[in-house]
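K.L.:
Mind looking at a prediction? Sequence and model below.
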Amino acid sequence: MTTRNVPAVAGQADTRSKYTLLLDQDDALTLDEIALALRRRTGRRVEKAEILRDLIRLTGSDPVVAGLLAAGVLRRDATG
């Protein structure tokens, strides 16, 4: 994963970091399906970056979600 700072608004200091994320086909399809479901639910296009930002914030603020994430990571570690 790579990162670099990018300005949030032209003329302002860099406040965000840009990442490159590599997903396998199943995960990419799931992210597309989530975006489509959110579009249907909200009536507007939902960017994948917005979905990932909200998931990061949710994980950081909700111990249950953080625990589910940790369990998923451990499960993948166990299966190689």
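P.N.:
Okay, I see it.

K.L.:
Please make it C-alpha for all contacts and neighbour counts, starting now.
P.N.:
Fine.

K.L.:
can you give me the helices for this protein?
P.N.:
With helices called from DSSP state H, the chain shows them at 25-42, 48-61, 63-79.

K.L.:
Could you point out which of those sits nearest Arg4?
P.N.:
Comparing the helices of the chain against Arg4 with CA to CA, the closest turns out to be helix 48-61 (15.0 Å).

K.L.:
okay, pairing it with this:
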Amino acid sequence: MRERQTLISIFCPAQNVELLAQAKEQGITAIAMDAVLRISCVQDMDMPSSIANIVSYRASNRGHQQFRPLLQCR
């Protein structure tokens, strides 16, 4: 990554101190999704809710693809 870019990831900053130090040395802003608090006002941003949204979207998309012939009106 280049300087002044932002890394948004699940990287456990407490366990990956060297990764955090490396990002700081390179001038990269690192945001740990696993460090976002699970409170109702930011629930849209927390990791478990975000993953659940992606999984449910993907499941409904796959279900639609699998059952498309059954769902079509004749």
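P.N.:
Thanks, I have the structure now. Bear in mind the structure is a predicted one, so any value in this text is a computation, not a measurement.

K.L.:
TM-score them against each other, please.
P.N.:
The TM-score (TM-score structural alignment, normalised by the length of the second structure) is 0.31; 37 aligned residues with a CA RMSD of 3.3 Å.

K.L.:
Go through the helices of the first structure and name the closest to Val6 of the first structure.
P.N.:
helix 48-61 (13.9 Å).

K.L.:
Show me what the closest one packs onto, helices and strands only.
P.N.:
helix 25-42, helix 63-79 (3 or more CA pairs under 8 Å, 6 or more residues apart in numbering; DSSP states H and E).

K.L.:
measure the residue most central in space within the first structure to Ile34 of the first structure for me?
P.N.:
In the first structure, the residue lying closest to the centroid (CA atoms, centre = their mean) is Leu52, at 1.8 Å. Using CA to CA, to the nearest Å, Leu52 of the first structure is found at 11 Å from Ile34 of the first structure.

K.L.:
same thing with Leu58 of the first structure?
P.N.:
Distance from Leu58 of the first structure to Ile34 of the first structure, by CA to CA: 16 Å.

K.L.:
try Ser17 of the first structure
P.N.:
Distance from Ser17 of the first structure to Ile34 of the first structure, by CA to CA: 23 Å.
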